[in-house]
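# A structural model of the following input is requested.
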Amino acid sequence: MFITSKNAITEAINKDLVKILYIKSPLSKREKEIIKLAERKKIKIKIVDKKEIESIIGKVYSIVAEVEENAEIGIDSFLDKALNKDLKEKRKPLIFILDSITDVHNLGAIVRNAYFFGVAGIIIPKDNSAKVNEKVYEVSQGAAYHLPILTETNLNKALGKMKDKGFWIYYASEKGEISLENFRFDYPTAIILGNEHIGVRETIKKNSDGSVVINSLNDFDSLNVSSASAIISYAYSIFKN
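This next block holds a predicted model:
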């Protein structure tokens, strides 16, 4: 996979995920700094011309990175990692489950918000979902290289596994039962974010323990799903037992 976002390339280099760095003159100051970082990491750097760079990515860029995708991990390891991480931080973990989020820009923004505010990870379904691709890495500004993202074939089975590990499952809805300002993150929690048009599927709701609502100050219930993820993530980050 190839990426062109400078922030994403920097994060990929720091995570030792870059296979080859392709560069074409002239270079900006920022791009020269990225090259120095790559040299320190002993990453292979290949100098190319306009024709070569265009054949690689389809457009002309002065810097392109070929990267390895994050390794897939099983749900048990994913959940154990979340629980261990937050045990060290002395707070309970929050995980986002994304149901039918098909827009890569929304997915990238949710990943960025989640990582910024310390969410432990994200679970997405294998089907009917945006994939973690180049655009997600770029929109997330490289956060997708740091935040664990698990792809699951069956979300309901994943919910069962999470409950076995002590997680409580809630879904976000404009008709939610618990107002976010009154919600307590005092146990391992998963919050399901659904498609903006159809919400969380009924089959998923049935396996949830309840629902949460972000109250509007006006008679207007429309909120972008990535914006909702930022608000929930912030509420989690400032929660005090």
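# okay, CA-based contacts and neighbour counts for the rest of this
Will do.
# run a quick neighbour tally on residue 25.
A total of 12 residues lie near residue 25 under the criterion other C-alpha atoms under 10 Å.
# okay but it is in contact with residue 62, surely?
Yes. Between residue 25 and residue 62 a contact is recorded at 6.2 Å, counting by C-alpha atoms under 8 Å.
# quick one more, to check against the first:
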Amino acid sequence: MSETTVIFGLHAVRTLLRQRPERAALLILQKGREDARINELVQLAQSKSIKTEWRDTRELDRLAGDERHQGACLQIRSVGALGEGALDDLLDAATTPPLLLVLDGVQDPHNLGACLRTADAAGVTAVIVPKDRAAGLSATVRKVASGAAETVPLIQVTNLARTLRWLKEREVWIVGTDDQAEHSLYSSKLTGPLAIVLGAEGSGMRRLTRENCDALVSIPMSGVVESLNVSVAAGVLLYEAVRQRS
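Below you'll find the predicted structure:
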């Protein structure tokens, strides 16, 4: 029997019902809540022959933990992060120069979810994270990602530095981010097969990660803050790459 997990939140549930209905097992809605957005979910579930149950608020609170469920939870057949071997297949299957986002030890699930959401919007081929000391695919990550956790491959690797060296052998250009880098991302080439590397909250990239980057770039900062949240930085870098590629 397939393992299941629960995602929650109106947008995340709607996205999965539309894009991956084959993974949906049970739609769970809050009793007494019947508005346009909830009715849309009911209709989507009916059109895909997905069972719907109405339960009290306490049950949805239990399923969602400390997170806001907005009256909707969806039990899905779980697909976790992919292994290192999947990355080779993704690169082989790419019909355009791959764009990868590498997160070196991002531990906050809200940041990982936000990065996945941005990665989906920017057309990223895959997001790469280390297995240890980093956030994985939790229910919170899936909710914050608003459906992107179901569309963007998340690759977990045992040794990130080794993976970066392997990507170089695949002719992928590795660009890391550093507040003290001499070159701004706006003066750097971000076309062709590319991996953008961001460090963990606070500590940044680890030494071996930094040493395996082909280039380091900075995001210009004009105010008093020294750095951006990692998910915001991911958006800035990815969309500069998108702009250059278009």
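# pull up the aligned stretch in the first structure for stretch 131-149 of the second structure.
Alignment of stretch 131-149 of the second structure against the first structure: residues 126-144, by TM-score structural alignment.
# how far does the matching stretch sit from its chain's centre?
On the basis of C-alpha atoms, centre = their mean, to the nearest Å, stretch 126-144 of the first structure sits 7 Å off its chain's mean C-alpha point.
# mind checking the end-to-end distance for it?
Taking C-alpha to C-alpha, to the nearest Å as the measure, stretch 126-144 of the first structure stretches 17 Å from start to finish.
# again, but for stretch 186-201 of the first structure
26 Å.
# residues contacting it, please?
With C-alpha atoms under 8 Å, 6 or more residues apart in numbering as the test, stretch 186-201 of the first structure has contacts from 83, 91-102, 166-173, 224-225, 229, 241.
# same question for stretch 30-44 of the first structure.
Here stretch 30-44 of the first structure makes contact (C-alpha under 8 Å, 6+ apart) with 6, 9-10, 13, 16, 18-21, 45, 63.
# cutoff 10 Å now
Surrounding stretch 30-44 of the first structure, the residues in contact under the criterion C-alpha atoms under 10 Å, 6 or more residues apart in numbering are 6-7, 9-10, 13-14, 16-23, 26-28, 45, 62-63.
# can you select the buried ones among these for me in ChimeraX?
Buried members of the contacts of stretch 30-44 of the first structure can be picked out in ChimeraX with the line below, counting by 16 or more other C-alpha atoms under 10 Å:
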select :6,7,9,10,13,17,18,19,20,21,22,23,62,63
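# filter the contacts of stretch 30-44 of the first structure down to just the ones in strands.
18-23, 45, 63 (DSSP state E).
# element containing the corresponding residue of the second structure for residue 234 of the first structure?
In the superposition onto the second structure, residue 234 of the first structure corresponds to residue 239 when matched by TM-score structural alignment. Secondary structure assigned from DSSP states H and E places residue 239 of the second structure in helix 230-245.
# again, but for residue 132 of the first structure
Residue-wise, residue 132 of the first structure maps onto no helix or strand under DSSP H and E.
# repeat for residue 137 of the first structure
helix 134-139.
# same check on residue 123 of the first structure?
Using DSSP H and E, the element containing residue 123 of the first structure is strand 121-125.
# how far does stretch 86-103 of the first structure stretch from start to finish?
Stretch 86-103 of the first structure has its terminal residues 29 Å apart, counting by C-alpha to C-alpha.
# chain center to that stretch: distance?
Per C-alpha atoms, centre = their mean, the displacement of stretch 86-103 of the first structure from the mean C-alpha position of its chain is 9 Å.
# buried stuff in that stretch?
Judged by neighbour count using 16+ other C-alpha under 10 Å, the buried positions of stretch 86-103 of the first structure are 86, 91-101.
# sort out for me which of the residues you listed are in helices.
residue 86 (DSSP state H).
# pick out the most distant pair among the buried residues of stretch 86-103 of the first structure.
The widest separation within those, taken as C-alpha to C-alpha, falls between 91 and 100 and amounts to 28.8 Å.
# mind checking what residue 165 of the first structure lines up with in the second structure?
With the correspondence set by TM-score structural alignment, residue 165 of the first structure lines up against residue 170 in the second structure.
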